[in-house]
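Asks: sequence unknown, structure follows:
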């Protein structure tokens, strides 16, 4: 599974920097507390930075969940630690898939608009 995470590099800042976006205000970020991302002090975050930070967090969560599961198999982690790590990784993955689906749907809707 860790090898499959290499495909997440498509969400890196370099890949997303080609997209022109409007800055996101701090109020908009505070309205979405589940993101876990905050802009730097005094400057608005752009969409590419937010998505890169989110993808990095998802990747870290998945790696932690898998490492904890392996540690549990080896007897180095308790069942509770394994379940918590795996559930956190699953929630992160489900959130990432939902965001991806929304972005794809928005792109498809924009591409169908008549100019």
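Replies: Good, I have the coordinates. Here the structure is a predicted model, which is why all the values come from computation and not from measurement. Numbers count the residues shown, from 1 in each chain.

Asks: alpha carbons only for contacts and neighbour counts from here, please
Replies: Will do.

Asks: give me the neighbour count for residue 27.
Replies: Using other C-alpha atoms under 10 Å, residue 27 has 8 neighbouring residues.

Asks: ok, residue 54 next?
Replies: Residues lying near residue 54 (other C-alpha under 10 Å) number 20.

Asks: kindly report the same for residue 113.
Replies: For residue 113, the count of nearby residues is 7 (other C-alpha under 10 Å).

Asks: ok, now how distant is it from residue 99?
Replies: Look at residue 113 and residue 99: by C-alpha to C-alpha, to the nearest Å, they are 21 Å apart.

Asks: what's the helix ranked longest in the chain packed up against?
Replies: Taking DSSP state H as the criterion, the chain has its longest helix at helix 79-112. Judged by 3 or more C-alpha pairs under 8 Å, 6 or more residues apart in numbering; DSSP states H and E, helix 79-112 is in contact with helix 47-73.

Asks: list the buried residues of the helix it packs on.
Replies: Using 16 or more other C-alpha atoms under 10 Å as the burial criterion, the residues of helix 47-73 that qualify are 47-59, 61-69, 72.

Asks: also this one, for the comparison:
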């Protein structure tokens, strides 16, 4: 005869959060808690914020190098490198913005 699901010990209630039994639910709960606490890195907003700051700094660096090149204080190679780096940062930021807007629009189209 097949044992009922309740007999497997998967659906036990924890009363104090720390239990001595090693049922599958407790082991799974402990693994989920460990995985949750193991991810202590920066959040998504922090990553996007630092990325935006880096892009702004790259564009400012390109502008500064351009002005220095106009004044004759920087050689052409330095100006070109700084401007190309600023252009790449701007393209990356624009691509991220487009992907985020596209994902937002996809989410708003989902049926509830």
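Replies: Done, it's in. Fair warning: this is a prediction, and the values are worked out from it, not measured in the lab.

Asks: what span of the second structure is the longest helix of the first structure aligned with?
Replies: Aligned using TM-score structural alignment, helix 79-112 of the first structure spans residues 76-109 in the second structure.

Asks: now do the matching stretch: distance to the chain's middle.
Replies: Relative to its parent chain, stretch 76-109 of the second structure has a centroid offset of 16 Å by C-alpha atoms, centre = their mean, to the nearest Å.

Asks: before we move on, what about stretch 43-63 of the first structure?
Replies: Relative to its chain's centre, stretch 43-63 of the first structure lies at 5 Å (C-alpha atoms, centre = their mean).

Asks: what range in the second structure does it sit on?
Replies: Alignment of stretch 43-63 of the first structure against the second structure: residues 40-60, by TM-score structural alignment.

Asks: contacts for the matching stretch next, please.
Replies: 82, 83, 85, 86, 87, 89, 90, 93 (C-alpha atoms under 8 Å, 6 or more residues apart in numbering).

Asks: which residue is nearest the middle of the second structure?
Replies: residue 44 (3.7 Å; C-alpha atoms, centre = their mean).

Asks: could you measure it against residue 57 of the second structure, distance?
Replies: Distance of residue 44 of the second structure to residue 57 of the second structure, given as C-alpha to C-alpha: 20 Å.

Asks: just residue 75 of the second structure next, same as before
Replies: Taken as C-alpha to C-alpha, the span from residue 75 of the second structure to residue 57 of the second structure is 20 Å.

Asks: got it, and residue 74 of the second structure?
Replies: 18 Å.

Asks: one more: residue 32 of the second structure?
Replies: Going from residue 32 of the second structure to residue 57 of the second structure by C-alpha to C-alpha gives 39 Å.

Asks: again, but for residue 90 of the second structure
Replies: From residue 90 of the second structure to residue 57 of the second structure the distance is 11 Å (C-alpha to C-alpha).

Asks: swap in residue 64 of the second structure?
Replies: Distance, residue 64 of the second structure to residue 57 of the second structure, using C-alpha to C-alpha: 10 Å.
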